[in-house]
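> Just the structure for this:
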Amino acid sequence: MDLSTRLSYLFGTEEYVTMRRQLVLLRETFLNHNREQKVHPICSGSLGEGVAFPKSDDDLMFCPTDLRVVTTYREATEAPDVLMVPSEFSPGYCRLLDVRGSYPNHVLHSINEIPFVSSSLWKQQSAREGQYIHGPCHSGVIGSQEYDFAFCIPCYNWPDIANNWVIRDRSYDWPTNEMIQNIVRNGCHVVPIGDPDSPCYEHEWRISFSLAERTLMHSFNHTQFLVYNLLRLTLKRVIEKGIPNVFCSYFMKTTLFYIAEKTSIQFWQLHDLEVCFKTCLSVLYDYVDNVYCPNYFIPEYNMIKRKINHTNRHKILDNLRVLHTKGIVDIIHLSGESMCLSATLSPIIMEWKLDREFMFSYHLHFAYELKNPFDPYHLTICNIVRFI
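Have a look, this model is predicted:
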């Protein structure tokens, strides 16, 4: 069995991945079938991107339909509109100005008597029994499925700080102009988490491009998909064992985005999987060596500035050198992943997994379409401005 076939058995065949991606879109359509509902869920994270990784959380973003972020005062025409004020401390973060004084005091933080919607207070008000706050999310378990729910606010305009992403030169036409226009048209979201280095950390919001990232991930060919899974496997089963809580899969995704933009699609061929993977490791090595991993949409935002120190930097670099030398087969062995996992990707089991995920969405939908309009959780999530 050649390497690409083995990896397809481990991470998913091309047909299986296509089904997962179609399921994501079907699931989202199902969850948002009622146009009058006050919250629209968006499938995000690894499952939203079609990644079949063991024990992946179910990531959902919940976006209120009656709230929005605007980027200029002129656009703030509705009472709940909040103005995005870019952080003076951290690129990629912002504060949300309550333009018309519509928000309740217990989600506001005043700076020089100017009211801003506080991310930390927002999360506290959105919390539900059995959940705990994890970064910008509320985490918990439904049945046996772990989940991360982020209660965010949509911004239908593309933020100025990411304008250079739209116009920068791309020699290999990825992403395509059509993809870029579609991404810009869909805007972004803000999620309730600040930059820990900012003095306004508890009240800032992070600009999120989750929908854009999902669009980009869905455009990847199977080689790129396998390489991304290998990078995640390397992170979760090898690097994190010796150096926990430093890297995250988002760094791996960012690395892959930058390389995909700077290489021809002819580079990403199944027979060159080893070369593609080692190229990603080399770029990741440079990020760690320079202690600078630029955000894909906002390069001024260094995502590892707080993660890397003198001690762990050298340890990570040593790890990456060893991984680069050993190659893919040894990494799979080092990770402890058994090839018997291929049994979970048989056609019958695949069908069961897809059906199981769809049924989880079905139950989740009814869990959030609450019938009692005065249910306190319904008020908190669906009508946070009007009723809290």
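> Could you use CA atoms for every contact and neighbour count after this?
Fine.
> wait, what's in contact with the nearest residue to residue 114 once chain neighbours are set aside?
In space, and not counting its chain neighbours, residue 114 is closest to residue 97: 7.6 Å by C-alpha to C-alpha, 6 or more residues apart in numbering. Contacts for residue 97 (C-alpha atoms under 8 Å, 6 or more residues apart in numbering) come out as 82, 83, 84, 85, 114, 115, 116, 117.
> May I see the buried residues of the helix or strand hosting residue 97?
Per DSSP states H and E, residue 97 falls inside strand 93-98. For strand 93-98, a neighbour-count test (16 or more other C-alpha atoms under 10 Å) marks 93, 94, 95, 96, 97, 98 as buried.
> ok, of these, which one's closest to residue 293?
Set against residue 293, the nearest of these by C-alpha to C-alpha is residue 93 (16.4 Å).
> Distance check, residue 340 against residue 11.
12 Å (C-alpha to C-alpha, to the nearest Å).
> how about this one, so we can line them up?
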Amino acid sequence: MEKEPDKINRTVNCLPSMPALPHETGTQNKIPEYFPELSFRISDVLDEIGAGERTVMERRETYLLRERMMTIAGQNSNHEYFHFGSQSEGTTTPGLNSDIDLLMSYKERNIMTDWRDWEAGMVNFLMLRDDITPPQQYLLQHIHKYTPEAVTIICEDRFVRKDSGQVLFSSERWKQEQEQVASRFGEVTKNGPSVSSIPEWDMVMAFPVCKPLPEIQHWIDRCRGRHWPPAQLLKAARKAPCFLVPAGHPDSDYKREEFRLSPNLIERMLMFSFNMTQIKCYIVLKLIKKTLFSKIVGDFVTSYHCKTLMFTTIERTHPSLWKEHNIMYLLLLCLKGLRKWLRLGCLPHYIIAGVNLFDGKLSMVKQKVLLQYVDYLIKNGLQDLSHIDIDNLGCRLQACCIRRIRQGGEGELGGVVLRYSISLLLKFGYLNRLLLSLTGIIYRIQSSNSTFQQGIYNTLRTAVQCFTNEQFKTVAFDHINHLYAVYNSVQSFKCLRLPNTNFIEIIRRFKFCLNTDIASSRLKLASLLYCFGHFHAAARALEDVEKRCHSKVKALCGVRQLEGQKDLRVFANMISDNCDNVRREPPFAFCVRFIREEAHCAPYVLWFEMNRAMTEEEVAQRNAHDKMWMDYAEVDACPFLHYLQYLTYGGQGERTKQLYALEVLESYILNSRNIINMHHPETAFNLLGHCYEMEGDYQAALYIYEKSLDIVCGFNTNNAANWHIQRVQRLISNLY
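The predicted structure follows:
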């Protein structure tokens, strides 16, 4: 088979000719004749590796939902949350392994562009800059709350005094404060303005600037009347807030005090205006950056450099050029733009004038080295694309591999399977963050001065108010569904203690929230039925759950993460042959949670999980995240299902079924392949140990409880097994 580019079979001779560009006159005649066909091939390959239109839009929708979820959950904290970057833009592939970028807009400070913006009762900061302040950088001067005058006394460690006497809010000290808070949740990673305790996340605190800024107005005036950006986008950009992030210029005398102005929302508008050809062109640029460029200059060329190249190229090219068959030529234009900026030693910021994006990133030496390679890449017709190994792109571009790749051969996920796997991964990520959000909400309610029921009611009312907003409707409904389930569970105890209990009404109310997932709400209902002696009804509910928990169901926990749980192959294995389960009901089973106010719904042994620490020293070992949930009972759905079956069949007097349920529970828990997929293995072992206790086999129970302590490193404290061991040891000693 012919592999050389100049021997590729031509199939696109009927395509319209490419218009000459103002900055590329004469280029039309120099385009290699294999470019159009290779462009189609690149486009097809990008579809195959998870950058097709449906996946791009699903990524965007999912991360916008996650933004709104966090905004609903944090309404009382006066924060607004934004996902920026590749994940929320949809401009990534599995092989790019893009981080999740989160910006937390801190709205409790009033940012003043001049003295007319001062607000009484607010902490006010005045944006300062002078002739020596680098472009895009600002200092924040502290202004009094109750009088429009500058503060002259330093009252907190976050403030410093400038040589001129002005009291400034220090960006570096603010970041140090964030680091102290983040360290309570785990190991902290710092990257530029980001301070994060979550692996693969960049988390940035920022102040919103809601007043008009000359930098933005200058850009709008410059772009007015051009074909791109469109006039409607420029109109929206005038109203969009910018953000001040804690990052100084590397060459500034005040880099520890400076904040960088970031027009993130405007840039997201620009990215959302891209058509699919532009999105694919940008993704290929990032693949070039991460593989070919990184071998030359390391990681000093960033995705933001690629994004800026895209902005400038789109603005300077005719819209009719951005078609699928032109991808190769358009990549060439972007690289020619980069070559021009490298020769000048300056890559200008697309929106904010006077900013050189090479500063602090790409030294002059590295610029020269990269220039030589970019020049070579252009002259050899981008043939080095075949050397890109991310997502096996280079191999996929070879004509001899296309058919095999599309069929998903030799370990590769086929296009359809990959698309649905990514869809499940996105849904998994959304639900994971939803459960974490609900954990935070319940923890705040329990820590507040109001009663739990009043707190739940107030939170539900807030969610219902959000439900009327079309943008927040989906997320608000998910919060209402889960919170209403907790509310019903707590209320049921009061109802069941009343004479002439209307049990049918309780079950009817539970039905409204059974579809939170495949198993957890149904298991909680079955547990309630068992605890109040309705064994036959509980058995029927458990039979329903057992039918739903097929082999393709994946456990999902909001408080513990498992290594490898986001591997796309895991999700590929969850897909049935016709992918119907992805379209209908995502096959996820949440961990079953009983908060203390729901103790009446939980079997007695789970009450020990709500008091798992034996000493104050054990409680002190918990990090801030653990403190949010370790006073609850959390158990994986599958072992809890079999444990409840054991209890329920015992209550019915069906000994054969009871012993079979115990056998299934043993088989599931003691199988090492299942252990590595359980989020709460220590609790599962405790349930099995309790079964042995009820069987009167105290030695086996003691062995299993001890196994609970050492099954995974770190579970020997804050583990209810310590209580069970003491109890069983007393029982054994009494026997002798």
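> Next, give me the two most distant ones among the contacts of residue 97 of structure 1.
It's 84 and 114 that sit farthest apart of the contacts of residue 97 of structure 1, by C-alpha to C-alpha, at 13.5 Å.
> coming back round to it: would you reformat the contacts of residue 97 of structure 1 as JSON lines and include secondary structure?
Formatted as JSON lines, the contacts of residue 97 of structure 1 follow (DSSP: H, G, I helix; E, B strand; the rest coil):
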{"residue": "82", "secondary structure": "strand"}
{"residue": "83", "secondary structure": "strand"}
{"residue": "84", "secondary structure": "strand"}
{"residue": "85", "secondary structure": "strand"}
{"residue": "114", "secondary structure": "strand"}
{"residue": "115", "secondary structure": "strand"}
{"residue": "116", "secondary structure": "strand"}
{"residue": "117", "secondary structure": "strand"}
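> Select only the buried ones of those residues in ChimeraX?
Filtering the contacts of residue 97 of structure 1 down to the buried ones (16+ other C-alpha under 10 Å) takes a single ChimeraX command:
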select :82,83,84,85,115,116,117
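> Mean deviation, the helix or strand residue 213 of structure 1 falls within versus structure 2?
Using DSSP H and E, residue 213 of structure 1 sits in helix 210-218. For helix 210-218 of structure 1, the mean distance to aligned residues of structure 2 following superposition is 1.0 Å (mean C-alpha distance after the TM-score superposition for structure 1).
> burial of residue 72 of structure 1, as a residue count?
If you count neighbours by other C-alpha atoms under 10 Å, residue 72 of structure 1 ends up with 12.
> how near is whatever residue of structure 2 lines up with it to residue 211 of structure 2?
Matched by TM-score structural alignment, residue 72 of structure 1 corresponds to residue 114 in structure 2. Applying C-alpha to C-alpha, the value for residue 114 of structure 2 to residue 211 of structure 2 is 9 Å.
> again with residue 431 of structure 2
36 Å.
> Looking at these two, which one has more neighbours?
Shown here are residue 431 of structure 2 and residue 211; by other C-alpha under 10 Å, residue 431 has more neighbours (21 against 16).
> Can you find the partner of that one in structure 1?
Matched by TM-score structural alignment, residue 431 of structure 2 corresponds to residue 359 in structure 1.
> I'd like to know how far that match sits from residue 63 of structure 1.
As judged by C-alpha to C-alpha, residue 359 of structure 1 and residue 63 of structure 1 stand 22 Å apart.
> cool, residue 140 of structure 1 as well?
For residue 140 of structure 1, the distance to residue 63 of structure 1 - C-alpha to C-alpha - is 19 Å.
> Residue 42 of structure 1: which element?
Element membership for residue 42 of structure 1, per DSSP H and E: strand 39-44.
> Apologies, that question was intended for residue 124 of structure 2.
Per DSSP H and E, residue 124 of structure 2 falls inside strand 123-128.
> mean offset of that strand relative to structure 1 (after superposition)
Strand 123-128 of structure 2 sits 1.3 Å off on average (mean C-alpha distance after the TM-score superposition for structure 1).
> Between strand 137-143 and that strand, find me the angle.
Calculated by axes from the mean of the first three to the mean of the last three C-alpha atoms, to 10 degrees, strand 123-128 of structure 2 forms an angle of 140 degrees with strand 137-143.
> elements contacting strand 123-128 of structure 2?
Counting contacts by 3 or more C-alpha pairs under 8 Å, 6 or more residues apart in numbering; DSSP states H and E, strand 123-128 of structure 2 is packed against strand 109-112, strand 137-143.
> quick one on the thing from earlier: in structure 2, what residues pair with the helix holding residue 213 of structure 1?
Per TM-score structural alignment, the counterpart of helix 210-218 of structure 1 in structure 2 is residues 264-272.
> Run through who's touching that stretch.
The set of residues external to stretch 264-272 of structure 2 that reach it, using C-alpha under 8 Å, 6+ apart, is 84, 89, 229, 233, 237, 240, 241, 242, 243, 311.
> Structure 2: which residue goes with residue 199 of structure 1?
Correspondence of residue 199 of structure 1 to structure 2, assessed by TM-score structural alignment: residue 253.
> Right, I'll leave it there.
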